[in-house]
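A.B. asks: Have a look at this prediction, sequence included:
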Amino acid sequence: MRYLPLTHADRGEMLSRIGASSIDDLFVDVPPEARLDGPIAGLPMHASEMAVEKHMRRLSKKNLAAADAAFFCGAGAYRHHVPASVDHIIQRGEFLTAYTPYQPEIAQGTLQMLFEFQSQVARLYGCAVANASMYDGSTACWEAVAMAGRVTKKKRVVLSGALHPHYAEVVKTMAKFTEDEIAGAAPSLTPSPDVDGLVSRIDDQTSCVVVQCPDILGRLTNLQQIADAAHEKGALLIVVNTEPVALGAVKSPGEQGADIVVGEGQSIGVGLQFGGPYLGLFAVRDPKHVRQMPGRLCGETVDASGKRGFVLTLSTREQHIRREKATSNICTNSGLCALAFSVHMTLLGEKGLRALAAENHRLACLAADRLAKVPGVSVLNDSFFNEFTLRLGTDARDVVRKLTGDDILAGVSLGRLFPNNADLADGLLVAVTETTSEEDIETLASALEGVLA
């Protein structure tokens, strides 16, 4: 017997209350081409469990796994080596089953882990306070924009043209509901970011400037000039970082004047996982902004006996008493992914992180030098960490497709990221990490020589 807690009359009353004529009205924002109009093609309607397992295995064999290819994809999701001990620890029952502590003070181990995680993120970002994580980097980016609006009481948001386009789209989508004005820009294939051009777009109505570093083309930016220009106009500087390993080698955004630093934590402790779940990081440089932060914050205290303990210090979210006055409607944190991040970071330590960053950069330099020797290929960047942009002189999407047939995942084409910008079509974003071998680099270079000949 099916469990249907709501009757037809109940559903009709709910729809009437919100002004919807039918359940279909709730899906009008989903493009028609993305909606299912019937059963999923290729899946049998009825089958035994064993038959379904065999069918799914056949489907899975169509995937080309990162570990089975010469892998150079990045653009916000990076393949790094995750020690086996990380997975072992996060699968312990006391962590794996503790989705979120609804009676938080009872879960002292979970709270301590989140407190340690916050401390690691704050130090990594050069900030005073970090929260207990968010869903992913893109939603953290929007939450930073919303927070800047609350702090400055302004509604104009300046986005760098070199911000990851998926992050920019999330900001634009959410801004439809807050009436913020989003001043975006197109990226330009120049060796260095156009800092002067970005600064010229900041005015007295600007609430924040959003900059990515390293940016979507892999370029590094001196953030201090942007911070000074934003602060002069009463705006906040939000810095997005999608590759936290880079912060083992470059100066932290907080040290360069960023007011809010957000990003994706997937690189540390979390595998690629077909795109998720991932881990949003969020920190602020000035403690006075702590009550405007979204999400949850864990704090250290002492109990009635004077012993060290941990508490959920702030949780001004809509599920609790704040309701419509909540700083965010993000209801929880990515607890298990945050634990994986914290375990991996603890295993690395500061010395290990710096060594990992140095190895990433060394291999990336080797790759850039070798690929620049391929006839018809040029390296765009004046600076980079472990990711850089190639100019191929032809549509990079075609090149990527051809090389995939040879088990080479050559990178992410800019034409895929920016499909409406023909000027970027010959750009290929190449990422190199410690998992990339010198043999992989030579394989890619030789393949490019063959395809571009």
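C.D. replies: Noted; the coordinates are in hand. Numbering: from 1, shown residues only.
A.B. asks: Please make it C-alpha for all contacts and neighbour counts, starting now.
C.D. replies: OK.
A.B. asks: What count of nearby residues applies to residue 395?
C.D. replies: 18 (other CA atoms under 10 Å).
A.B. asks: show me the contacts for it.
C.D. replies: 415, 425, 426, 427 (CA atoms under 8 Å, 6 or more residues apart in numbering).
A.B. asks: Quick check: helices, which of these are part of them?
C.D. replies: residue 415 (DSSP state H).
A.B. asks: Rebuild the contacts of residue 395 as TSV, extending it with neighbour count and distance to residue 439.
C.D. replies: Below are those laid out as TSV (neighbours: other CA atoms under 10 Å; distance: CA to CA, whole Å):
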residue	neighbour count	distance to residue 439
415	20	27
425	23	28
426	21	25
427	26	23
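A.B. asks: So which of the contacts of residue 395 is the closest to residue 99?
C.D. replies: Proximity of these to residue 99 (CA to CA) peaks at residue 415, which lies at 38.8 Å.
A.B. asks: thinking that closest one is in contact with residue 399, fair?
C.D. replies: No: counting by CA atoms under 8 Å, residue 415 does not reach residue 399; the two are 11.4 Å apart.
A.B. asks: Turn the contacts of residue 395 into a markdown table, including distance to residue 373.
C.D. replies: Below are the contacts of residue 395 laid out as a markdown table (distance: CA to CA, whole Å):
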| residue | distance to residue 373 |
| --- | --- |
| 415 | 23 |
| 425 | 21 |
| 426 | 17 |
| 427 | 16 |
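A.B. asks: And here is the other one:
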Amino acid sequence: MRYHPLTDADRRQMLAVAGAASVDDFFADVPAGKLLAGDLALPRGRSEIEVERLLSRMAARNMTAGSVPFFLGAGAHRHHVPATVDHLIQRSEFLTAYTPYQPEISQGTLQVLFEFQTQVARLTGMEVANASMYDGSTATAEAVLMAHRLTRRSKAVVSGGLHPHYRGVTRTMTTMAGATVADLPPDPTGTEDILAAIDDTTSCVVVQSPSFYGHLVDLAPIADKAHACGALLIAVFTEVVALGAIEPPGAQGADIVVGEGQSLGNPLSFGGPYVGLFATREKFLRQMPGRICGETVDADGRRGFVLTLSTREQHIRRDKATSNICTNAGLCATAFSVHLTLLGGAGLERLAAVNHANAVRLAEMLIEVPGVTLLNETFFNEFTLRLPGNAAAVVEALAAKGILAGVPVSRLEPRHAQLSDLLVVAASEVNTEEDRDAFVAGLREVLG
């Protein structure tokens, strides 16, 4: 197929149809300080060998998660991924599989996604789940838009314990839809009164548990208040392994459950790709974004799989679409499903127990360091510390010693200066006693 570039006349014609004076008009909503003024500062005209060497030198500047004691979390967690997972998803029928536009010849892909949906529904305590989303943040925003459609209201009450990135994505997507987001202040102590913010104009209440700061939240009373006011409860999680230890959100009254599935089967990968999980009640099925794979029988009575529901804009009239999401995180969802299948229910519970025990042990050791305070009464494998000084500076000092100690809250909440001494710390099954000792010793030295 030959490439035919657009002419200046072509561009002028497209701009006229779109009602824009120039291409720059399409970027009017991007803050001026975020726009690139010129070309990227990259070398040009290098040979393949030179490019490989240049990129290798750039990559070598990264400190990889597996090379040092690692305690970062805040929505992206390091867990052990069995070698079997990578071996299976590298098979050509999985690696090259895409959204099944021709379901009748995509039986393997459809079956994997059907099993994935079943696992997500059982994990979350819900009745139906879709065939995955891009990530937890976009799944959260889509859940809010879904709640607006169901309730015919447009105000979302968002907990101060929701991950800041999730709040930002939700605000961006809902604002473009003409909706309102009532953000509660950051809640590092887990003491907010979200019930007081729910009223008869509320469409949905968005609550994360474990929260961004690690607190476990009792969702039942929030669900009761939301339902009494005609609103829906959207339960969010960023650490799916926690569902192996805590009561599923569905059993606590949640109407929609969304979150990040990266912890199972998917490495950190410097930020992605990840896999968003989305589940809900069966009565809300037709307003759920994405697609659903179902099980049926063919004309000869043989078991088969089909694309049961697809409400995205490529498959139906655009004005009837529930979402413009154009694919699912198929390979990441497959990795998730393989890992969870290897674990089984009992294995997931044991994995969760090890995560919690390692986090408790780490917290006990860290609060022995003078000046360090634990803000959590409850947590799973992540908690928040108050340090005697700027947490970001402490993290940088520890990184220089080869210890990745956690995520300073100020990195994700830069507008709240009062949070600059807070550090979110995560532990998992990969952390050893040697790692914990190094963290404690390094922190003692840095804090003097």
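C.D. replies: That came through fine. Remember, predicted model here, so these are calculated numbers, not experimental data.
A.B. asks: coming back round to it: just the contacts of residue 395 of structure 1: which are in strands?
C.D. replies: In this view, these that belong to strands under DSSP state E are residue 427.
A.B. asks: Nearest to residue 131 of structure 1 among the contacts of residue 395 of structure 1?
C.D. replies: residue 415 (35.1 Å).
A.B. asks: What residue in structure 2 is paired with that closest one?
C.D. replies: Residue correspondence to structure 2 (TM-score structural alignment): residue 415 of structure 1 is matched to residue 410.
A.B. asks: Could you measure from the residue lying closest to its match once chain neighbours are set aside over to residue 168 of structure 2?
C.D. replies: In space, and not counting its chain neighbours, residue 410 of structure 2 is closest to residue 420: 5.1 Å by CA to CA, 6 or more residues apart in numbering. Using CA to CA, to the nearest Å, we find residue 420 of structure 2 at a distance of 19 Å from residue 168 of structure 2.
A.B. asks: again, but for residue 48 of structure 2
C.D. replies: Distance from residue 48 of structure 2 to residue 168 of structure 2, counting by CA to CA: 39 Å.
A.B. asks: Who has more neighbours out of those two?
C.D. replies: Neighbour count, other CA under 10 Å: between residue 48 of structure 2 and residue 168, residue 168 has more, with 12 against 9.
A.B. asks: The more buried one belongs to a helix, doesn't it?
C.D. replies: Yes: remark: residue 168 of structure 2 belongs to a helix, assigned using DSSP: H, G, I helix; E, B strand; the rest coil.
A.B. asks: if I look at it, how far off is residue 299 of structure 2?
C.D. replies: Residue 168 of structure 2 is 49 Å from residue 299 of structure 2, by CA to CA.
A.B. asks: Tell me who's in contact with the residue nearest the centre of structure 2.
C.D. replies: The residue lying closest to the centre of structure 2 (CA atoms, centre = their mean) is residue 136, at 2.7 Å. Counting by CA under 8 Å, 6+ apart, residue 136 of structure 2 makes contact with 166, 237, 238, 258, 259, 260, 261, 275, 276, 277.
A.B. asks: Using TSV, please lay out the residues you listed together with neighbour count and distance to residue 174 of structure 2.
C.D. replies: Output for the contacts of residue 136 of structure 2, formatted as TSV (neighbours: other CA under 10 Å; distance: CA to CA, whole Å):
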residue	neighbour count	distance to residue 174 of structure 2
166	22	12
237	28	20
238	30	20
258	30	16
259	27	18
260	27	20
261	31	23
275	28	21
276	25	18
277	32	19
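A.B. asks: and the nearest residue to residue 181 of structure 2 once chain neighbours are set aside, how many neighbours does it have?
C.D. replies: Nearest non-adjacent residue to residue 181 of structure 2, counting by CA to CA, 6+ apart: residue 156, 4.9 Å away. When neighbours are counted by other CA under 10 Å, residue 156 of structure 2 registers 29.
A.B. asks: Is residue 278 of structure 2 located within a strand, as I assumed?
C.D. replies: Yes: judged by three-state DSSP, residue 278 of structure 2 forms part of a strand.
A.B. asks: For residue 383 of structure 1, list the residues it contacts.
C.D. replies: Residue 383 of structure 1 neighbours (CA under 8 Å, 6+ apart): 191, 192, 218, 219, 220.
A.B. asks: again, only this time at 10 Å
C.D. replies: 191, 192, 193, 214, 218, 219, 220, 221 (CA atoms under 10 Å, 6 or more residues apart in numbering).
A.B. asks: so what corresponds to it in structure 2?
C.D. replies: By TM-score structural alignment, residue 383 of structure 1 lines up with residue 378 in structure 2.
A.B. asks: how close does that match get to residue 214 of structure 2?
C.D. replies: Distance, residue 378 of structure 2 to residue 214 of structure 2, using CA to CA: 8 Å.
A.B. asks: Now do the shared contacts for these two.
C.D. replies: Common neighbours of residue 378 of structure 2 and residue 214, using CA under 10 Å, 6+ apart, are residue 190.
A.B. asks: circling back: pull up the overlap in contacts between residue 415 and residue 399 of structure 1.
C.D. replies: 426, 428.
A.B. asks: Now which residue in structure 1 aligns to the residue nearest to residue 410 of structure 2?
C.D. replies: The alignment partner of residue 420 of structure 2 in structure 1, by TM-score structural alignment, is residue 425.
A.B. asks: go on, residue 443 of structure 2?
C.D. replies: By TM-score structural alignment, residue 443 of structure 2 lines up with residue 448.
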